[in-house]
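S.K.: Could you look at this predicted model? Sequence included:
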Amino acid sequence: MLDTVALVALALLVAAVVASVVPGLPSGLLALAGVYVEYLYGDGMALWLLASFTVVGLLALVVDLFGGAIAGRARGTSNRTTLLAAAAGLVLLFVLGPIGVLLGMFGTVFLLELRRDDRDHEQSLENALWATAGMLASGVAVFLLVASMLAGYAVFVLWLG
């Protein structure tokens, strides 16, 4: 039987997995909250396990926040363009849902890169595709990271602990 602390921790970890597929929700922070609830109020999670979960949770947070920007930057997209694209995607999330994030990212990068003096249509399109693909890839990576935290919690804390 699960106690209240384990249920809260498990609920936060499950919420983190769900949040990982919704743009703009801090899934890494939710997962870390679940782990720390267990560590602070539970039956004594080992310190090595807490450290492992913390590293994975922080990695998920960094990938979530900067994955798309890193991919766009790797193709030569400016920091300004990347930030504006992220803001446009966030605004369009509330208008068009998840497809709005993709359209906002792609359209903003394409249009702003097209306005740059040294960019042609083909290069602007390529940068927009790379930034959008990077955002999608970072979403997959975040999902896998927080899902691994949930699986690790289930195995090492609930089952073996």
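M.R.: Cool, got the structure.
S.K.: contacts, neighbours, all on C-alpha from now
M.R.: Fine.
S.K.: Just the helices from the chain, written as ranges.
M.R.: 4-19, 27-41, 47-74, 79-96, 98-115, 121-152 (DSSP state H).
S.K.: Those into JSON lines, with extra columns for mean neighbour count and distance to residue 161?
M.R.: Putting the helices of the chain into JSON lines (neighbours: other CA atoms under 10 Å; distance: least, CA to CA, whole Å) gives the following:
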{"stretch": "helix 4-19", "mean neighbour count": "20", "distance to residue 161": "11"}
{"stretch": "helix 27-41", "mean neighbour count": "22", "distance to residue 161": "12"}
{"stretch": "helix 47-74", "mean neighbour count": "19", "distance to residue 161": "11"}
{"stretch": "helix 79-96", "mean neighbour count": "18", "distance to residue 161": "40"}
{"stretch": "helix 98-115", "mean neighbour count": "21", "distance to residue 161": "38"}
{"stretch": "helix 121-152", "mean neighbour count": "21", "distance to residue 161": "11"}
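S.K.: also this one, for the comparison:
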Amino acid sequence: MLLGLDVLTVVALALLALGVVGSAIPSVPGPLVSLAGVLAYAFGGGTGVSTVVLAALVLVGVVAVVADWLAGTLAAKYGGASWTASILGGVVGFVAFFAVGPVGLIVGLAGTVFLVEAYRENAEHATRAAVYSTLGALGSVVVQVVLAFGMLATFALALLV
């Protein structure tokens, strides 16, 4: 026991804390780690947090994961990119992430959106779409950190109540 907490609770809190840190580091899947902490607690037999709170935390975790995966693609679309450029950018960014890390995600997404839109329209339009996709991907980091921290804080408060 650590500070009067059982091993399962300590593991869940550690995963939730790692999820917050991981959300700020593009190479670590922070929202998934946070979600793993909640699910480990829920399915491991944790009893200090209500089922309603756990369900809400799972929902927030899923939203954070989706935000992580779709933000750049949706921002590219909002910036005027076609669905083709947005989806291709998302796929190339995803693959490039595994090939060369976080820089690959940004460069793959923005570069693909730029190239597709430059081919379809013009360089000015392509630049706008690529900038939006980059800002969306970076903005998703902020959203992920806020959601992951909210999950950690809610879980910790639920343990105290």
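M.R.: Received, thanks. The structure presented is a predicted model; accordingly, all values stated were derived computationally and were not measured.
S.K.: quick revisit: out of the helices of the first structure, nearest to residue 160 of the first structure?
M.R.: Nearest to residue 160 of the first structure among the helices of the first structure is helix 121-152; the distance by CA to CA comes to 10.3 Å.
S.K.: for the most centrally placed residue in the second structure, what are its contacts?
M.R.: Among the residues of the second structure, the one closest to the centroid is residue 68, at 2.9 Å (CA atoms, centre = their mean). Neighbouring residues of residue 68 of the second structure by CA atoms under 8 Å, 6 or more residues apart in numbering: 31, 137, 140, 141, 144.
S.K.: Residue 81 of the second structure: which of the residues you listed is nearest?
M.R.: Residue 81 of the second structure has its nearest neighbour among these in residue 137, at 14.6 Å by CA to CA.
S.K.: What sits closest to the counterpart of the closest one in the first structure if chain neighbours are left out?
M.R.: Counting by TM-score structural alignment, residue 137 of the second structure lines up with residue 135 in the first structure. Nearest residue to residue 135 of the first structure in three dimensions, chain neighbours excluded: residue 68, at 3.9 Å (CA to CA, 6 or more residues apart in numbering).
S.K.: Now for the residue mapped onto that neighbour from the second structure: which residues touch it?
M.R.: Under the alignment (TM-score structural alignment), residue 68 of the first structure maps onto residue 72 of the second structure. Applying CA under 8 Å, 6+ apart, one finds that residue 72 of the second structure lies in contact with 90, 109, 132, 133, 134, 135, 136, 137, 138, 140.
S.K.: so which of those persist in the first structure?
M.R.: With the contact criterion set to both residues aligned by TM-score structural alignment, their matches' CA atoms under 8 Å, these that also touch in the first structure are 133, 134, 135, 136, 137, 138, 140.
S.K.: Can you name the residues that contact the third one?
M.R.: Translated: residue 135 of the second structure. 72, 75.
S.K.: could you measure it against residue 13 of the second structure, distance?
M.R.: 31 Å (CA to CA, to the nearest Å).
S.K.: sorry, back to before: include distance to residue 62 of the second structure when you put the contacts of residue 72 of the second structure into a markdown table, please.
M.R.: Converted to a markdown table, these look like this (distance: CA to CA, whole Å):
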| residue | distance to residue 62 of the second structure |
| --- | --- |
| 90 | 19 |
| 109 | 22 |
| 132 | 24 |
| 133 | 21 |
| 134 | 22 |
| 135 | 22 |
| 136 | 18 |
| 137 | 17 |
| 138 | 19 |
| 140 | 14 |
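S.K.: ok, those vs residue 123 of the second structure, which is closest?
M.R.: Among the contacts of residue 72 of the second structure, and counting by CA to CA, the member closest to residue 123 of the second structure is residue 132, at 14.1 Å.
S.K.: Tell me if I'm right that that closest one and residue 81 touch.
M.R.: No. Contact criterion CA atoms under 8 Å: residue 132 of the second structure and residue 81 do not qualify, at 9.1 Å.
S.K.: Find the nearest non-adjacent residue to residue 71 of the first structure, please.
M.R.: residue 134 (4.9 Å).
S.K.: Surely that neighbour touches residue 72?
M.R.: Yes. At 7.0 Å, residue 134 of the first structure and residue 72 qualify as touching, with contact defined as CA under 8 Å.
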